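In: From the sequence below, what's the structure:
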Amino acid sequence: MFSLDGKVALVTGSAKGIGRAVADVLEDHGALVFGSDIAPGEEKTGQGPLLQHDVTREEDWTRVFAQIAAQAGRLDILVNNAGIILNKPFLQTGLDELRNIQRINVESIWIGMQQAAPLMAEGGGGTIVNLSSIYGQLAGPMQAAYSATKGAVRMLTKGVAVEFARGGLGIRVNTVHPGPVETDLGLSGLTPAIAAGRFADLDAAKAFVAASFPMGRWANTGDVAGAVLFLASDASRFMTGTELTVDGGYSIL
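Out: Next up, the predicted model:
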């Protein structure tokens, strides 16, 4: 049920972190994976260099999907992973900063789903996995803007899931909600607390957060990639509009 043999996938933001792990696990389970990133550098998937892709630009999405259609002829899986975080007090966050994180975290997913749907439907359907966050389900300190965008991803996914299901497109749409993950992006959330003197250094801050997990450790990228694999595969074939929280119990305390 977890086999992705014959499936074609696109994973955005896959140069590193969660996106890199997701691309790897989908490939490991048989998918032909195309990766994309705003700054791909020398990174590669099994299919070659990552595609250069600014997810806020409609023309970039059009080009990426055209390349996938030309090379693979179909699209079965879209993982909307690209995103940014903003750790800043609400009263110090400017409207321009809110609009920027909104463009990257929400509007990009809107565009991606709209453009992916026709290509997926031509092939008989598919599955979309959108990366949200536990801070789209509950409040995060100094993350009002981030929480607003991840909450928007949560509800946007549910709305589209209903429309696609009732419209007979054969496209499932679900979200994954990671808690703190030990990546460059995840660890960046500790910087303001260290600067404010709450922790002596990064190691002390990491230890404090690790102790907040009932399971006793930070999440790693593989923990999140496994959840994405489940939603991308037939093992979740009767699930749409669903939220999978991957946080080691962090959000239930």
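In: C-alpha from now on. contacts and neighbour counts both.
Out: OK.
In: State the distance from T157 to E163.
Out: Remark: distance between T157 and E163 (Cα to Cα, to the nearest Å) = 10 Å.
In: More neighbours: the two, which one.
Out: Higher neighbour count among T157 and E163: T157, with 27 against 12, using other Cα atoms under 10 Å.
In: Surely the more buried one is in a strand?
Out: No - counting by DSSP: H, G, I helix; E, B strand; the rest coil, T157 is not part of a strand but helix.
In: got the buried residues for the strand or helix carrying R63?
Out: Applying DSSP states H and E as the criterion places R63 in helix 58-72. Neighbour counts using 16 or more other Cα atoms under 10 Å place D60, W61, V64, F65, I68 of helix 58-72 among the buried residues.
In: Here is a second sequence; please produce its structure as well for comparison:
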Amino acid sequence: MTQIDLTGRTALVTGGAQGLGEGMARALADAGARVVVADIQDDLGTKLAETLGAQHGFVHLDVTDDASWEAAVASTVERFGGLDVVVNNAGLEVTQLLADTEPDDMRRMLDVNVVGTMLGIKHAFRTMRPGGSAGQGGTVINVASVAATIAFPAIGGYSATKSAIDRLTRVAAMESGKLGYGVRVNCLYPGLIPTAMGQKLAVETAGLGLFESPEAAVGAVVELTPSGRLGEVSDIADAVAFLASDASRFVNGAGLSVDGGMGM
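Out: Below you'll find the model as predicted:
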């Protein structure tokens, strides 16, 4: 069986300064990859890169901005000599009932979650395809959510954006194959993880009167999960390392649920 060995590869993780992104960065580094933490949080991102070690790095990246992507990828290739893995993890969740939807909040989620992922795919393809500045192929991993597969109250807008990531992933995999880019594209559906974002969701859904308390909101999620627990950061991070590696070499255009069965 092929082991998870990413030695010699360079991986860029968006939203990598904290939460799930930090866990992904650490898992990729543990598997031997050179990791570039990409985030708008310069202090946190720089500190994490320093913690990972001298062979890793940080780049400032606003995923909604095309020029920021171009600069971040160019800096990565210049410093590390290539780019093999792009993890489109950066995301934004706004909790609100559909009857109370604020258009500007929806636009922000679309910009970060959908446009940000599209730009990540764009610049990964341009860099990794034949003739690109890296030009050796590679893999793109998009982070969707179990919210794309279930009906959970107060996250309609977020669910819609994460569903879009599923479609983007499949179209991107097909384009890459048809055009000979040599880039695999897959996505993950993480379940609820008790990161700052997950805890915020529990508090806010309770605040809307959907659950008696944040603890009851978490309990409802666990009840819907056959594995009987919330996910852990390492559950998702290990799946990212798998999709980045040759162990998943024939996995392409797929959506991998890492949700304990919640979205089945």
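In: Now the TM-score, please.
Out: Once superposed, chain against chain, the TM-score is 0.94 (TM-score structural alignment, normalised by the length of the first structure); 252 aligned residues with a Cα RMSD of 1.6 Å.
In: sorry, back to before: determine which two of the buried residues of helix 58-72 of the first structure are furthest apart.
Out: Using Cα to Cα, the two most remote members of the buried residues of helix 58-72 of the first structure are D60 and I68, lying 12.4 Å apart.
In: center of the second structure - which residue?
Out: N89 (2.2 Å; Cα atoms, centre = their mean).
In: With the first structure overlaid, how far apart is the lengthiest strand in the second structure on average?
Out: For the second structure, the longest strand by residue count, based on DSSP state E, is strand 183-190. Here strand 183-190 of the second structure, set against the first structure after superposition, deviates by a mean of 0.3 Å using mean Cα distance after the TM-score superposition for the first structure.
In: same deal with stretch 235-242 of the second structure?
Out: Compared with the first structure after the fit, stretch 235-242 of the second structure shows a mean deviation of 0.9 Å (mean Cα distance after the TM-score superposition for the first structure).
In: Tell me which stretches of the first structure form strands.
Out: Shown for the first structure, the strands assigned by DSSP E span residues 8-12, 32-37, 44-45, 48-49, 51-52, 77-80, 126-131, 171-178, 243-246.
In: okay, the last one sits on what stretch of the second structure?
Out: In this case it means strand 243-246 of the first structure. Per TM-score structural alignment, the counterpart of strand 243-246 of the first structure in the second structure is residues 255-258.
In: Repeat that for the fifth one.
Out: When the second structure is aligned by TM-score structural alignment, the counterpart of strand 51-52 of the first structure is residues 59-60.
In: ok, and what's touching that stretch?
Out: Here stretch 59-60 of the second structure makes contact (Cα atoms under 8 Å, 6 or more residues apart in numbering) with V36, V37, A38, D39, I40, Q41, D42, G45, S68, A72, S75, T76.
In: Now do the contacts for W69 of the second structure.
Out: L61, D62, V63, L119, G120, H123.
In: What ranges does the first structure have for its helices?
Out: Taking DSSP state H to define them, one finds helices in the first structure at 17-28, 58-72, 95-102, 108-122, 144-166, 184-187, 191-195, 202-212, 221-232.
In: Could you give the number of residues near P141 of the first structure?
Out: 12.
In: Please pull up the equivalent of it in the second structure.
Out: If you follow P141 of the first structure across to the second structure using TM-score structural alignment, you land on P153.
In: Please list all residues in contact with the nearest residue to its match once chain neighbours are set aside.
Out: In space, and not counting its chain neighbours, P153 of the second structure is closest to L97: 7.3 Å by Cα to Cα, 6 or more residues apart in numbering. By Cα under 8 Å, 6+ apart, the contact list for L97 of the second structure reads P153, A154, I155, G156.
In: So what's the residue count around the residue nearest to the third one when sequence neighbours are not counted?
Out: When you say that, I think you mean I155 of the second structure. Leaving out its chain neighbours, the residue that sits closest to I155 of the second structure by Cα to Cα, 6+ apart is T95, at 5.5 Å. Neighbours of T95 of the second structure under the rule other Cα under 10 Å: 20.
In: again, but for G180 of the second structure
Out: 12.
In: So what does it match up with in the first structure?
Out: Using TM-score structural alignment, G180 of the second structure lines up with G168 in the first structure.
In: now S227 of the second structure
Out: Under the alignment (TM-score structural alignment), S227 of the second structure pairs with M215 of the first structure.
In: Roughly how far does that match sit from F208 of the first structure?
Out: Between M215 of the first structure and F208 of the first structure the computed distance is 13 Å (Cα to Cα).
In: G30 of the first structure too?
Out: Taken as Cα to Cα, the span from G30 of the first structure to F208 of the first structure is 39 Å.
In: who has more neighbours, the two?
Out: Neighbour totals were compared for G30 of the first structure and F208, and G30 leads with 15 against 12 (other Cα under 10 Å).
In: What's the match for the more buried one in the second structure?
Out: Counting by TM-score structural alignment, G30 of the first structure corresponds to G32 in the second structure.
In: what residues are up against the closest residue to that match other than its chain neighbours?
Out: Once flanking residues are discounted, G32 of the second structure sits nearest to T7: 4.3 Å by Cα to Cα, 6+ apart. By Cα under 8 Å, 6+ apart, the contact list for T7 of the second structure reads A31, G32, A33, R34.
In: between the contacts of L97 of the second structure, which is closest to V258 of the second structure?
Out: I155 (19.0 Å).
In: number of nearby residues for the closest one?
Out: For I155 of the second structure, the count of nearby residues is 19 (other Cα under 10 Å).
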